[in-house]
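>>> Sharing a sequence plus its predicted fold:
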Amino acid sequence: MSKLDRLDIKQLRVFQALIREENASKAAHQLGLTQQAVSEHLKKLRDVFDDRLFVRKTNGFVPTPFAKELSIGVDKLLLDFRLLLSPNTFSPEKASGTFVISATDYAQQIVLPALIAKLRKQSPNLKLIVRDFEIDKLHELMVSGKVNLAIACPDHIPDSYPMVKLFEEHHVCVASASSTISQKMSQTTPTLAEIASYPTIIASPSRPNFKGSIDDWFSQFGLKRNIVVSAPCFSIVPMYLETTDSIAFLPSRAIKGLDIVTIPLEQSPDSFDVIAAWHPRYNDDPLQKWVISLLELE
C-alpha cells in the first residue's frame, strides 16, 4: 500500500491541531476526539512520514524540524479541501471559529478598535484573539498557524510574507507640560545634541532593552541618546513622563488627547509604515481576505 493510500484527511487534521496546540489533550478537545484517538492517528502519521514528528516535553509536544516544514504543506492542503467543500461565496455573517491577531500595543490602540467594531457587527459568530507582538517568535507563530495576522512595522516582518500598508506614521518628541525641559524648550528650539542629552524614556514592547527604534537616526549625527527608562509598551510612557523630568519619542497618533507637549526639533526622524502581514499559506483563505479588506488604508 502506498503512503498516499495510508493517509487520510482526519490524520492531517490531527497533525495540524498538534502543531498548533503542542498538546495531545488540547488537540483532542479541539477536534472532538479522545486523547487515545489522537495518539493512534499520530502513530499512523509517524509511520507514513518515517519521522517522530513530535517529541515529548513537559505538558506537551515539540514538533521536529521536519514537522515544522511539513505543516506548511498540510495547512495549504487542508485549506484547499475546505475551499473545495465550500464553493459558495464567503459569507461574513455565517463565519465562525477564531481569528488571531498579533499587534504592537500601538496598533492595538490605533488600528484595532475600528477593526474589532466592524468584525463584531458584520461577523458576530467569529471570535477574535489579540495577542502582544513578539518579534522573536512571530515566524514560528505564523508557521504553526497560531497567528493569522500581524500588525506592526515592515522591519519586524519576514521578507517572504505578503503585506499591505495601512498608513504612514512619524515620531514626535514629547515631554510633560509641567517638566522643566518643556518649559525651557518653549523659549527656544533645542539642538539635536541637547535632545540626545536629555533623560529619555523609550518603549521596547518585544525586547526588554535600551535599544530605541530611532537610535540609528541619532547615530547618523554622531549622537547617542541618554536612555534612562525602557518601558514595555507605548501607552504607559506618558504616565512616566508625568512623574519624571524626561522626554520621549512617540508615534504622532498615540499622543492625541494626552496632556503632554510636543518639542520642536531642528530635524525629525524618518517616517515609517504601519502594515498588516500574514503567512503566504493564507493568500487564498476567504476569511483572511475579508478581514484584511476591513482594515482602513490611507
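Thanks, I have it.
>>> Going by C-alpha atoms from here, please, whenever you check contacts or count neighbours.
Fine.
>>> Can you list the buried residues in the helix or strand that contains residue 131?
Using DSSP states H and E, the element containing residue 131 is strand 126-132. Judged by neighbour count using 16 or more other Cα atoms under 10 Å, the buried positions of strand 126-132 are 126, 130, 132.
>>> what's around residue 230, how many residues?
Neighbours of residue 230 under the rule other Cα atoms under 10 Å: 19.
>>> list the contacts for residue 76?
By Cα atoms under 8 Å, 6 or more residues apart in numbering, the contact list for residue 76 reads residue 281.
>>> this is the other structure I want to compare:
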Amino acid sequence: MRYARAVMNLSAIDLNLFLVLHAVLETGSATDAAKQLHVTQSAVSNALARLREMLGDPLFVRSGRGLVPTPRCEELRPLVVNAVAQLQVAVDGQRFVPAESTRTFTLSCGDNQDVCDVPRVVEAFARKLPRARLRVVSIDFLMASDGLTTGEVDAALAPQMVATRDGYFCEDLYLEEMAFLVRKEHPRLRGSTLTKEEFNASRHIGMVIAQGRPGIGHRYFQEFCKEHGLEFNPALSVSHFIAAGMAVTRTDYVAGMPGRTADALCAMLPVKRLRLAITTPPMPMALIWHERTHSDPGARYFRQLMVEVLKEPSMTRATEPRAKPAAAARRARGR
C-alpha cells in the first residue's frame, strides 16, 4: 500500500495522535497501548491509520504478536519521546505528587544490576510511586538510542567513568569489587585465592555487554592485567554475567565479574568465588543522568529514591551531584 505524504499546517494536526504513537512505540503493541491510554484497541488502530496517511509511511509492521517500527518511525522515536516528556514536565510543573504520578520512569543498567540493585529499587518504587511505571532497559538500548541525551532514559547505573560527556551528571553510589567464579569441583582451583600462576594457566570468559564489545569494566581490568603481568586468555565471550556463571558450571573456565553478582550466583549455582592474590582496585559505580532531566521534579524524585536505596554509607554524599564535562574527563585520563 502506498502512502501519500500530506502537506499540512501544524495547527491542523491532532496532537493526540502522537500520544498514541508514543504509547505504541513504548509497548510494541496496539492492545497494550490501548490499555495504557485507557481507550479501545480500535481507537489506537484508527489513530495509527490517520498517522500513516498524514506521514506517508506505514510506521509499523507486524512481527509475531507485536509491532516493529519502520526506519521512518525510528527516526521519529526520539522526537516523540522528548516531546511527550517535555509536555509532561509542563503539565506537572513543580507539582510532582509521587503517590498520584502515572508517569513511566526508565532506568538503564547491566544484568549485574538487574540481579543486585533493581529488586531493591523496585521495592521502594512500588511503595513510593504506586501508580507510576518502571521500565528497565539494557546498556545496549541506552547506547543505541543515546537515551540519556534524548530523554528516552531517565537515569543509568554504570561505572562512574561512563559520565564523560558534556551535560552528564553523576552521583557515586558504591564501590564494586572484582571477583572470579569457578565451578565448585574445579580440578585445579581448590582454594579461595587465585594466584597469578593459576590465573595465567586458566582459560577465561570475557564479557561483551556493550553492543557486542567489551565494556568499560573489561577495559579497566585489561589495563590492570598488563600492569601486573596477568594473561587474560578468553575461551568464551558472553553478553551477560548470568550467562558467564552458567557457563562456569559446565567448564573449567574462570569468569571475572562484580563481586556482588558473584555472591548472588554462588547462592544459586554450584560455583564458588575466588579472590585474586593481587589486589584489584574497586570500581566506583554511579547513578548517571543528563542535564535535560536535571531539574525535572519527577526525574529528581526518581533519582533521589535510587540514591536512598543504593548509596552505601561509606560513600560521602555531596550536597550537589557533580557534572562530568567531557573535556575535563579526557584530561584526567591523559594524566
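Looks like it came in fine. Owing to the predicted nature of the structure, the values given are computational and were not obtained by experimental measurement.
>>> Superposed, what's their TM-score?
With the length set by TM-score structural alignment, normalised by the length of the first structure, the two chains reach a TM-score of 0.71; 290 aligned residues with a Cα RMSD of 4.3 Å.
>>> quick revisit: quick check: next helix or strand after the strand holding residue 131 of the first structure?
Under the assignment DSSP H and E, the closest C-terminal helix or strand after strand 126-132 of the first structure is helix 138-143.
>>> Show me what that next one is packed against.
Here helix 138-143 of the first structure touches helix 65-85, going by 3 or more Cα pairs under 8 Å, 6 or more residues apart in numbering; DSSP states H and E.
>>> What's the match for residue 107 of the first structure in the second structure?
Aligning on TM-score structural alignment places residue 107 of the first structure opposite residue 113 in the second structure.
>>> And for the residue nearest to that match when sequence neighbours are not counted, the neighbour number?
Closest residue to residue 113 of the second structure apart from its sequence neighbours, by Cα to Cα, 6 or more residues apart in numbering: residue 157 at 7.5 Å. For residue 157 of the second structure, the count of nearby residues is 24 (other Cα under 10 Å).
>>> Can you say which helix or strand has the aligned residue in the first structure for residue 157 of the second structure in it?
Matched to the first structure by TM-score structural alignment, residue 157 of the second structure sits across from residue 151. Taking DSSP H and E as the criterion, residue 151 of the first structure maps to strand 149-152.
>>> Distance from that strand to the middle of the chain?
Distance of strand 149-152 of the first structure from the chain centroid (Cα atoms, centre = their mean, to the nearest Å) equals 4 Å.
>>> Show me what that strand is packed against.
strand 97-103, strand 272-277.
>>> Tell me which residue lies nearest the centroid of the first structure.
The residue lying closest to the centre of the first structure (Cα atoms, centre = their mean) is residue 102, at 2.8 Å.
>>> From residue 275 of the first structure, how far off is it?
Per Cα to Cα, to the nearest Å, residue 102 of the first structure is found 12 Å from residue 275 of the first structure.
>>> list residues touching both of the two?
Residues touching both residue 102 of the first structure and residue 275 by Cα under 8 Å, 6+ apart: residue 151.
>>> Do you have the strands of the stretch 151-300 of the second structure handy? List them.
Using DSSP state E, counting those that start in this stretch, the strands found in the stretch 151-300 of the second structure span residues 155-159, 168-176, 178-183, 193-194, 204-207, 234-238, 254-258, 271-276, 283-290.
>>> what's the mean deviation for the fifth one versus the first structure?
Right, strand 204-207 of the second structure. In the superposition with the first structure, the average deviation recorded for strand 204-207 of the second structure is 3.9 Å (mean Cα distance after the TM-score superposition for the first structure).
>>> what's the spacing between that strand and its chain's center?
Averaging C-alpha positions (Cα atoms, centre = their mean) puts strand 204-207 of the second structure 21 Å from its chain's average.
>>> just checking, what packs against that strand?
Using 3+ Cα pairs under 8 Å, 6+ apart, strand 204-207 of the second structure is in contact with strand 234-238, strand 254-258.
>>> so where is the last one in the first structure?
Okay, so that is strand 254-258 of the second structure. Going by TM-score structural alignment: strand 254-258 of the second structure matches residues 247-251.
>>> Tell me which of the helices and strands packed on strand 204-207 of the second structure is the most buried.
Highest mean neighbour count among those (mean count of other Cα atoms under 10 Å): strand 254-258, with a mean of 24.
>>> ok, now how distant is the match of residue 157 of the second structure from residue 75 of the first structure?
Distance, residue 151 of the first structure to residue 75 of the first structure, by Cα to Cα: 22 Å.
>>> same deal with residue 235 of the first structure?
The gap separating residue 235 of the first structure from residue 75 of the first structure is 36 Å, by Cα to Cα.
>>> now residue 196 of the first structure
Residue 196 of the first structure sits 49 Å away from residue 75 of the first structure, taking Cα to Cα as the criterion.
>>> Using the three-state scheme, assign residue 292 of the first structure.
helix (DSSP: H, G, I helix; E, B strand; the rest coil).
>>> Check the gap between residue 82 of the first structure and residue 13 of the first structure for me.
12 Å.
>>> and the strand holding residue 131 of the first structure with strand 97-103, angle?
Using axes from the mean of the first three to the mean of the last three Cα atoms, to 10 degrees, the inter-axis angle of strand 126-132 of the first structure relative to strand 97-103 is 20 degrees.
>>> what helices or strands is strand 126-132 of the first structure leaning on?
With contacts taken as 3+ Cα pairs under 8 Å, 6+ apart, strand 126-132 of the first structure sits against strand 97-103.
>>> Now do the buried residues in the strand it packs on.
Residues of strand 97-103 of the first structure classed as buried under the neighbour-count rule (16+ other Cα under 10 Å) are 99, 100, 101, 102, 103.
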